[in-house]
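Visitor: below is the sequence, then the predicted model.
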Amino acid sequence: MRTILILFIVIGLALLSAIYLSIEKQPLTTGIAQFTPAHIDRAKNILSRNDPRRMKSGVLRTITISQEDLDLVVNYLANSYGKGSSNIDLQQGMARVRATLELSPNPIGRYLNIDAKLRETKALPRFEYLHIGKLPVPAFVADWLLQFGIKQLQANKDYGAAADIIKNVSTSDDMLRIVFEWNDALPNQLKALLVPPKEQERLKAYQERLVELTGKPGSKRSLRLNELMRMLFELATQRTNNGGDPAAENRAAIIVMAFYVNGKGLGAIIPAAIQWPKPTSRIVTLGGRGDFSQHFTISAALAATAGSPLSDVIGLYKEITDSHGGSGFSFNDIAADRAGTRLGELATTSNNGAQKVQRQFNAGLRESDIMPEVKDLPEFMQEIEFKRRYGSIGSPAYIKMTNEIERRIAVLPLYR
């Protein structure tokens, strides 16, 4: 009995020591992911070359990613989900990964720092070394933990295809190559990873409310966005008052709204949603225009689910694409993007902000309360005209215009 007690004490002290050594007071890495339209353009090309609709199950494919793009994506994920940052250095046959995750306030420290080097093998990489804070983790232990985690995923019927897809990872200076084997079951399994069951249930509740709202006899062919939002946020308020998480309820309302406004079904992200009741198709307008409501809701959903850096640049990227022969670059579309982003942030960042948005919509908001006046802003500019008037993205003239858009949004009561 005494031996067992001593063993428990030793194990407890070892765990406390490991925790103490793992947590530090200073971050190992710092930095915010800054997306540009060029990054989005490259990502779009990678996705186009590896479109799953053109892939055959069992066929090996290779994706090549630059260190810059890989580092940006990993850093963005660390920014968004761990309040941290990361840095990746690719070398011939080696990859060094450094990352910092911010922890809740505690007496030991605020940061979990990870420093690892992985070396290339004929299959998946193995650890050269792994340090968690000041705690060195033996390479064989790190390799075992990695293999154990992969085996657990492979054995899971829901995630097995996703865990088994990658066959080889190799590195050269500034480049990463991933060889993977496509599996037809992968898309649905990845969607299951992205949208947990509890979140699916929440989204279904708003989908059902949308079916009720759009299916009423005598309903108009078109809806104003502020009216649609008021009705969905009314449900968000009810569910919050019944013990729901206000930010989570708002997020679900925004996602359902965005998919509906843009003519997409939730089956695109939730396989089970293909069988859900479908709302009646209506045109949803903002400021009398359908494109404004689309810009607004897409940016709101992106901000509500992934933060603002990505939603900002996706809106900007679309406008740049339009200037290359589409409808043209429009600052009023940028205004709709930015207003939507502000709503998505405010409605989901904190409980206070989430409940403020619910109260505002329940009290009744006009279109002019959620979207600033934009009739005087330049639009439909083709590339030549845009360059003549503004030079390039980031020029003084361009920044002056975007600052004016931000000023107009900031004075609206909803965003104060």
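Guide: Thanks, I have the structure now.
Visitor: C-alpha only now, for contacts and for neighbours.
Guide: OK.
Visitor: ok, which stretches of this protein are strands?
Guide: 23-24, 60-66, 85-91, 94-102, 111-119, 126-132, 135-137, 166-172, 175-181, 222-224, 283-285 (DSSP state E).
Visitor: now render the ones you listed as CSV, adding distance to V74 and mean neighbour count.
Guide: Putting those into CSV (distance: least, Cα to Cα, whole Å; neighbours: other Cα atoms under 10 Å) gives the following:
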stretch, distance to V74, mean neighbour count
strand 23-24, 21, 22
strand 60-66, 12, 15
strand 85-91, 7, 22
strand 94-102, 9, 22
strand 111-119, 14, 22
strand 126-132, 18, 20
strand 135-137, 22, 15
strand 166-172, 16, 19
strand 175-181, 13, 18
strand 222-224, 38, 17
strand 283-285, 36, 21
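Visitor: including distance to A300, could the ones you listed go into CSV?
Guide: Formatted as CSV, these follow (distance: least, Cα to Cα, whole Å):
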stretch, distance to A300
strand 23-24, 35
strand 60-66, 29
strand 85-91, 24
strand 94-102, 26
strand 111-119, 30
strand 126-132, 36
strand 135-137, 41
strand 166-172, 33
strand 175-181, 33
strand 222-224, 16
strand 283-285, 15
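Visitor: among these, which is nearest K264?
Guide: Minimum separation from K264 across the strands of the chain (Cα to Cα) falls at strand 283-285, 12.7 Å.
Visitor: quick one, which of the strands of the chain gets closest to I399.
Guide: Comparing these by Cα to Cα, strand 85-91 comes nearest, at 27.1 Å.
Visitor: can you list the helices and strands that that closest one packs against?
Guide: helix 67-82, strand 94-102, strand 166-172 (3 or more Cα pairs under 8 Å, 6 or more residues apart in numbering; DSSP states H and E).
Visitor: closest one to I409 among those?
Guide: helix 67-82 (23.9 Å).
Visitor: which residue, other than its chain neighbours, is closest to the residue minimising distance to the centre of the chain?
Guide: Nearest residue to the geometric centre of the chain (Cα atoms, centre = their mean): A306, 2.9 Å. Among residues not flanking A306 along the chain, S80 sits closest, at 6.4 Å (Cα to Cα, 6 or more residues apart in numbering).
Visitor: this is the comparison structure:
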Amino acid sequence: MFPLKGLATILLCNAGLEFHRFQCEGCFVRVLSETGSPTGEWNRIALLVWPARVAIVLLVAWMCLSGYWKHPSRYDLDLSGWVNADAPRLEQIVRRLIFEWGTDLAGFAAIGVLAYWALGNLEMRIGRWARLGLIVGAGVAICGLVRGGQLGQIPALGHLVLPLGAYGLGAWVGRACVRGRRAILWLGPQFGALLGVVGVLVLVVGWLSLQDEPLAFEPTAVGMGANRKLANKLRGTRDGADWARRVRLSGEDLNQMVGLGLSRVSPGSKARLRIEGGLADAELSYALRVRGKPRYLNLHFRGSARIDDGELSVQANRLSIGRVGVPWVVLGLVAPPIASTIRHDRDLRNIVGSIASVRMTGDAVETVFKPGECNNTFLPSIALAISGKPNLIVPTREHVRHLVEGSEDLPDGEGRFAELLRRAFDFARKRSIDGDPILENRSALVALAVLLGHERVESVVGPVLDDRLREISRRNLQGVNLRGRGDWTKHFYVSAAMALIACEQTSDKIGVLKEVLDAEDGGSGFSFGDLAANRAGIQLARVSTYNLDSARALQERLAVDFPIDTVFPEVADLPEDLNRDEFQAKFGGVGGEAYRELVAEIDRRLAQCPALR
């Protein structure tokens, strides 16, 4: 993506600047005699034109390059970071974002300085106002190209407001620099006056926005029993055969979520959300301390938002900030650019794009999430955080002990795999009578991954084996094969553990488990059988923890004797041990048409397994 955009940026900027490169001493002399302009200023501009043109092309290219590759890291927060963020964590995030934005805007200001130097000599030919228009037009074009190169697509209007402001400030400084020492010295008082005006505006806005008392409403009470019900609602229900997730939350549920979030960030704050007739009425009193005294930022918003297949639209009917009411005309002008900015932002559009639809109906909000990361990991993470479940290590340790201590009488051969899985879910069913079946199913599969997948799974979960249990497991839990293949057992359970632990662990720890699967292959080449085992493990993890109903249903199915076809189909006929050249030639690599067809066949076979549906 970047090479094309960076190259286009460089060529367009260079072409625009080269258009006016012809100049000569006679032209300078003739124009100076007609306009009476100071010779020193034009001489300075003449000396700066070509260095500025070269520098602006290089700077634009560098900003596109560095911005495009750096942009994803600006919001590089693992899922647990968002779910478990508290006030210090959010403060750290804000500081980092301010630093990133500050350095980015400094680059646009530098472009403004260079643009004035590069185009400043054109006043002699086209006049002062025409030159000003050219500089402004160049700013819009260059800022649009740079921001587009950083985002990887055409930017929305909201993406250009701050860059154009920084560009204009830079052009102002550039004008003073070429006009001489007096103009440079005059910059100090001008900046001082500008900062003074901004400071006065900030004080006025702060005085109007901050109030001594919060808004007069009672927030929704937060209780553990209600939290668990809310957590189960967030897990939603299955919507269709492709594992889309439908979540319906009432106004009370949303207030519960907002209250939990505010309790982490600002315990003295409160909020209330009401949904009536397809419109949301939101009130927020955010507690601050100003000179040691409590003050409140009171916000009141009324409007609606909806998403249709990843397309966001926003309607704002009312907004008041403290004593200030924003006119509805301004809201009508601002709301569409905000929605457009969100739709075009590389990070936010991935979140919005993961949502099939959002509807405000009656007194509730109904959301359908598409299959993907947000559906499979982020929502379960929020549900776990809200429910206040204990650390996974505690129940996992109990499951490990149960499986290891009962391993003396395991059957031989193929039956060992099915029997261990049966015992794990039978134990999970018994513990779920007075507990959470989702937590118990997670713990059961992670315990199996520790014992049968790879020892490094334990380094991610935490210590669950003592020396005695480790010795017993090494003696009794060898030779557990899936369809006669020990490596498929490892792929099955490690993949299941990755899918489960990703809901609460950081990305670097999950990366350790991702490496495990590749390391276990021993460099033998690509195997569609391994891929089938991976996908089967992930699917079992998904079904076992999707919601309370699916968790209990799977316990009932696997807690009794079952054939291996229940959890894994026959895949011995799939291609194995393909080296890179063979894989590319026969299947077109990952994403090739033949590859996609075979993956679809694997998914079809998995869909025939009763426990994976």
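Guide: Done, it's in. This one's a predicted model, so the numbers in the text were calculated from it and none came from an experiment.
Visitor: where's the residue nearest to A306 of the first structure relative to D143 of the first structure, distance?
Guide: According to Cα to Cα, to the nearest Å, S80 of the first structure stands 27 Å off from D143 of the first structure.
Visitor: for R74 of the second structure, which non-adjacent residue is spatially closest?
Guide: L97 (6.7 Å).
Visitor: I'd say that neighbour and S73 touch.
Guide: No - the pair L97 of the second structure / S73 is not scored as a contact, 10.1 Å apart, by Cα atoms under 8 Å.
Visitor: out of the strands of the first structure, nearest to D322 of the first structure?
Guide: strand 283-285 (20.4 Å).
Visitor: what does that closest one rub up against?
Guide: R221, S222, L223, R224, L225, V261, G290, D291, F292, S293 (Cα atoms under 8 Å, 6 or more residues apart in numbering).
Visitor: the second structure: which residue goes with the fourth one?
Guide: Same thing as R224 of the first structure. The equivalent of R224 of the first structure in the second structure is R416 (alignment by TM-score structural alignment).
Visitor: now do the strands in the stretch 251-400 of the second structure.
Guide: Remark: strands assigned in the stretch 251-400 of the second structure by DSSP state E, counting those that start in this stretch are 270-276, 279-290, 293-308, 311-321, 324-325, 355-361, 364-369.
Visitor: A600 of the second structure maps to what in the first structure?
Guide: For A600 of the second structure, the residue aligned by TM-score structural alignment is N403.
Visitor: ugh, typo on my part, it should be V543 of the second structure
Guide: In the first structure, V543 of the second structure lines up with L346, judged by TM-score structural alignment.
Visitor: so what's the residue count around that match?
Guide: 25 (other Cα atoms under 10 Å).
Visitor: mind checking how far it is from R177 of the first structure?
Guide: For L346 of the first structure, the distance to R177 of the first structure - Cα to Cα - is 39 Å.
Visitor: just T305 of the first structure next, same as before
Guide: 29 Å.
Visitor: could you do E404 of the first structure as well?
Guide: For E404 of the first structure relative to R177 of the first structure (Cα to Cα), the value is 43 Å.
Visitor: give me the distance between the helix ranked longest in the first structure and the centre of its chain.
Guide: In the first structure, assigned by DSSP state H, the helix with the most residues is helix 2-22. Centre-to-centre, helix 2-22 of the first structure and its host chain are 39 Å apart (Cα atoms, centre = their mean, to the nearest Å).
Visitor: what are the buried residues along it?
Guide: A18, I19, L21, S22 (16 or more other Cα atoms under 10 Å).
Visitor: give me the contacts around that helix.
Guide: Residues contacting helix 2-22 of the first structure (Cα under 8 Å, 6+ apart): I108, L112, N113, I132, G133, K134, L135.
Visitor: what angle sits between that helix and strand 111-119?
Guide: Relative orientation of helix 2-22 of the first structure and strand 111-119, computed by axes from the mean of the first three to the mean of the last three Cα atoms, to 10 degrees: 90 degrees.
Visitor: what about the closest residue to I320 of the first structure other than its chain neighbours, how many neighbours?
Guide: Spatial nearest neighbour of I320 of the first structure, chain neighbours left out: F329 (6.0 Å); criterion: Cα to Cα, 6+ apart. For F329 of the first structure, the count of nearby residues is 26 (other Cα under 10 Å).
Visitor: now check the second structure for the residue matching F329 of the first structure.
Guide: So F329 of the first structure corresponds to F526, using TM-score structural alignment.
Visitor: three-state assignment of W62 of the second structure?
Guide: Classification of W62 of the second structure by DSSP: H, G, I helix; E, B strand; the rest coil places it in helix.
Visitor: show me the contacts for it.
Guide: No contacts exist for W62 of the second structure under Cα under 8 Å, 6+ apart.
Visitor: next: L187 of the second structure.
Guide: V173, A176.
Visitor: if I look at the residue nearest to S22 of the first structure when sequence neighbours are not counted, how far off is R251 of the first structure?
Guide: Once flanking residues are discounted, S22 of the first structure sits nearest to G133: 4.2 Å by Cα to Cα, 6+ apart. Per Cα to Cα, G133 of the first structure is found 35 Å from R251 of the first structure.
Visitor: what's the answer for A78 of the first structure, then?
Guide: 21 Å.
Visitor: can you count the residues close to the aligned residue in the first structure for G435 of the second structure?
Guide: Matched by TM-score structural alignment, G435 of the second structure corresponds to G244 in the first structure. Residues lying near G244 of the first structure (other Cα under 10 Å) number 14.
Visitor: same deal with V324 of the second structure?
Guide: V324 of the second structure has 12 nearby residues by other Cα under 10 Å.
Visitor: can you check S459 of the second structure too?
Guide: The burial count for S459 of the second structure: 14, using other Cα under 10 Å.
Visitor: likewise for E283 of the second structure?
Guide: E283 of the second structure: 21 neighbours (other Cα under 10 Å).
Visitor: not counting its neighbours along the chain, what's nearest it?
Guide: H300 (4.6 Å).
Visitor: hang on, the one you found packs against V324?
Guide: No - the criterion here is Cα under 8 Å, and H300 of the second structure misses it with V324 at 10.4 Å.
Visitor: show me where the stretch 151-300 of the first structure has its helices.
Guide: 160-163, 186-194, 197-214, 225-241, 246-261, 290-306 (DSSP state H, counting those that start in this stretch).
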